[in-house]
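Peer 1: no FASTA, just this:
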């Protein structure tokens, strides 16, 4: 986004010293000029921006980490202009995508989210488990779609990386327009 617009506000709760070190390092490695980017410490449930400030707001793999997702979406809606756009990427951690993700994590050995085969099956055929704070808290992207649909006039869900076979995809890309 940064090379295509005049102003970017990159917000996060800084958890590293110096703040935003990882994001700034990614800009350096990508050779993208970040002079249009302002790094702003902020809580997504209580943004310090005026209402209807932004043409577009992005929450990329963020909402599943926020305990009060509904408050974060209300804030996204509040700071988005009435004719603006909100874009959310969200992991799909139910059904076949959950099985695929967990098989990859198991084979990769880097990390495992589920603690048992029974828990994995519950996530795949039922509702996601409620996890510890800081994890994905039993995240179900379908709830995110519902919350965005209440806050914006139009909501569209696309699936990534294989839109034609949405039941295989690990990520939902949700666009919402027309902040009410």
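Peer 2: Ah, there it is. The model shown is predicted, which means the values in this text are computed figures rather than measured ones. Numbers count the residues shown, from 1 in each chain.
Peer 1: contacts, neighbours, all on C-alpha from now
Peer 2: OK.
Peer 1: for the chain, longest strand please?
Peer 2: strand 80-91 (DSSP state E).
Peer 1: mind checking how far that strand is from the chain centre?
Peer 2: 11 Å (CA atoms, centre = their mean, to the nearest Å).
Peer 1: List the buried residues for it?
Peer 2: By 16 or more other CA atoms under 10 Å, the buried positions in strand 80-91 come out as 80, 81, 82, 84, 85, 86, 87, 88, 89, 90, 91.
Peer 1: following that strand, which helix or strand comes up?
Peer 2: helix 95-108 (DSSP states H and E).
Peer 1: quick one: secondary structure of residue 156?
Peer 2: strand (DSSP: H, G, I helix; E, B strand; the rest coil).
Peer 1: That one contacts residue 172, correct?
Peer 2: No: applying CA atoms under 8 Å, one finds residue 156 not in contact with residue 172, separated by 10.0 Å.
Peer 1: Tell me which of the two has more neighbours.
Peer 2: The residue with more neighbours, out of residue 156 and residue 172, is residue 172; 22 against 13, by other CA atoms under 10 Å.
Peer 1: That one contacts residue 87, doesn't it?
Peer 2: No: the pair residue 172 / residue 87 is not scored as a contact, 10.4 Å apart, by CA under 8 Å.
Peer 1: What's the local residue count around the nearest residue to residue 125 once chain neighbours are set aside?
Peer 2: For residue 125, ignoring the flanking residues on the chain, the nearest one in space by CA to CA, 6 or more residues apart in numbering is residue 95 at 5.6 Å. Residue 95: 19 surrounding residues under other CA under 10 Å.
Peer 1: next one: residue 142
Peer 2: Residues contacting residue 142 under the criterion other CA under 10 Å number 14.
Peer 1: residues making contact with the host helix or strand of it?
Peer 2: For residue 142, the host element (DSSP H and E) is helix 141-151. Helix 141-151 has contacts (CA atoms under 8 Å, 6 or more residues apart in numbering) with 69-70, 73-74, 77, 90-93, 155, 157, 172, 174, 176, 179-180.
Peer 1: ok, which pair from these is furthest apart?
Peer 2: Taking CA to CA as the measure, the contacts of helix 141-151 span a maximum distance of 28.9 Å, between 93 and 180.
Peer 1: and here's the other structure:
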């Protein structure tokens, strides 16, 4: 399930790509299938990095000659030189970081002049519903520490020398799933969530694996209203 829309970006030979907070590597894997020079995925969670590496070796390596590296690291202290990457992603990460502006400073530092930054965070409306339905949704270690106002987030990023070139909402079908998950916290005698939630989970897994066109078109139509994530694309001022 990709949050970044690669059709909205220009990836060319010679570009170095960094995914900060790559998780299990969904955007790293997608970028490795593009015509770029190198892709690096960075995350704090070693288990996620191991899963990302395993999936890369099983599904992507034989399809791509692009060098891919997964590294353990902190978004507040990126282990790269200034301007090292032409494209930087940071998806569904900033909402977990108390000092998110320092993280944006680091994204700015490693992005080359004329480079691209793609950022996504939970959309304020659907996120407020989750917070209202369940304290456990955000009051957990490593959980969401803020609800972003998207205009404010855009302004903070643009203060660092970026200018916005595109944006959209994503994952409308996932918003009701999370509302149900927040609402139904109880488990049955086998320790499983209620049947409707399990059924919705299986539907989303099927959608991710099969990507049926009618469901994709439905979600695209619903994204402006229910999209759980807001995605911004920026360019850094200066010559590449």
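Peer 2: Arrived safely. Remember, predicted model here, so these are calculated numbers, not experimental data.
Peer 1: Pull out the buried members of the contacts of helix 141-151 of the first structure.
Peer 2: Buried among the contacts of helix 141-151 of the first structure by 16+ other CA under 10 Å: 69-70, 73-74, 77, 90-93, 155, 157, 172, 174, 176, 179.
Peer 1: which one of those is nearest residue 113 of the first structure?
Peer 2: residue 93 (10.5 Å).
Peer 1: Relative to residue 124 of the first structure, how far out is whichever residue in the first structure pairs up with residue 156 of the second structure?
Peer 2: With TM-score structural alignment defining the correspondence, residue 156 of the second structure maps onto residue 147 in the first structure. Here residue 147 of the first structure is placed at a distance of 22 Å from residue 124 of the first structure (CA to CA, to the nearest Å).
Peer 1: Equivalent analysis for residue 62 of the first structure, please.
Peer 2: Taking CA to CA, one finds residue 62 of the first structure at 22 Å from residue 124 of the first structure.
Peer 1: rewinding a little: contact partners of the longest strand of the first structure?
Peer 2: 51-64, 76-77, 141, 170-180.
Peer 1: Do I have it right that residue 73 of the second structure meets residue 46?
Peer 2: No: under the criterion of CA under 8 Å, residue 73 of the second structure lies out of contact with residue 46, with a separation of 9.5 Å.
Peer 1: Quick one: the helices in the second structure, in order.
Peer 2: Taking DSSP state H, the helices of the second structure run over residues 26-32, 46-55, 100-110, 124-133, 150-158, 174-183, 195-210, 213-226.
Peer 1: Provide a list of residues in contact with the residue nearest the centre of the first structure.
Peer 2: Nearest to the geometric centre of the first structure sits residue 61, at 2.8 Å (CA atoms, centre = their mean). Remark: with contacts taken as CA under 8 Å, 6+ apart, residue 61 of the first structure is in contact with 88, 89, 90, 91.
Peer 1: Swap in 6 Å and give it another go.
Peer 2: Counting by CA atoms under 6 Å, 6 or more residues apart in numbering, residue 61 of the first structure makes contact with 89, 90.
Peer 1: what residue of the second structure matches up with it?
Peer 2: Counting by TM-score structural alignment, the partner of residue 61 of the first structure is residue 92.
Peer 1: what about its match, distance to residue 128 of the second structure?
Peer 2: Taking CA to CA, one finds residue 92 of the second structure at 16 Å from residue 128 of the second structure.
Peer 1: Repeat that for residue 51 of the second structure.
Peer 2: Residue 51 of the second structure is 31 Å from residue 128 of the second structure, by CA to CA.
Peer 1: same check, this time on residue 218 of the second structure
Peer 2: 23 Å.
Peer 1: How about residue 44 of the second structure?
Peer 2: From residue 44 of the second structure across to residue 128 of the second structure, the span is 26 Å (CA to CA).
Peer 1: Residue 234 of the second structure pairs with which position in the first structure?
Peer 2: So residue 234 of the second structure corresponds to residue 176, using TM-score structural alignment.
Peer 1: Find the nearest non-adjacent residue to that match, please.
Peer 2: residue 155 is the one closest to residue 176 of the first structure (CA to CA, 6+ apart), at 4.3 Å.
Peer 1: Against residue 10 of the first structure, how distant is the one you found?
Peer 2: 23 Å.
Peer 1: burial measure for the nearest residue to residue 120 of the first structure once chain neighbours are set aside, as a count.
Peer 2: The shortest distance from residue 120 of the first structure to any residue other than its chain neighbours is 5.8 Å, reached at residue 114 (CA to CA, 6+ apart). Applying other CA under 10 Å, we find 16 residues neighbouring residue 114 of the first structure.
Peer 1: Equivalent analysis for residue 147 of the first structure, please.
Peer 2: Neighbours around residue 147 of the first structure, by other CA under 10 Å: 17.
Peer 1: again with the one 5 residues further on
Peer 2: As a burial measure, the neighbour count of residue 152 of the first structure was computed by other CA under 10 Å and equals 24.
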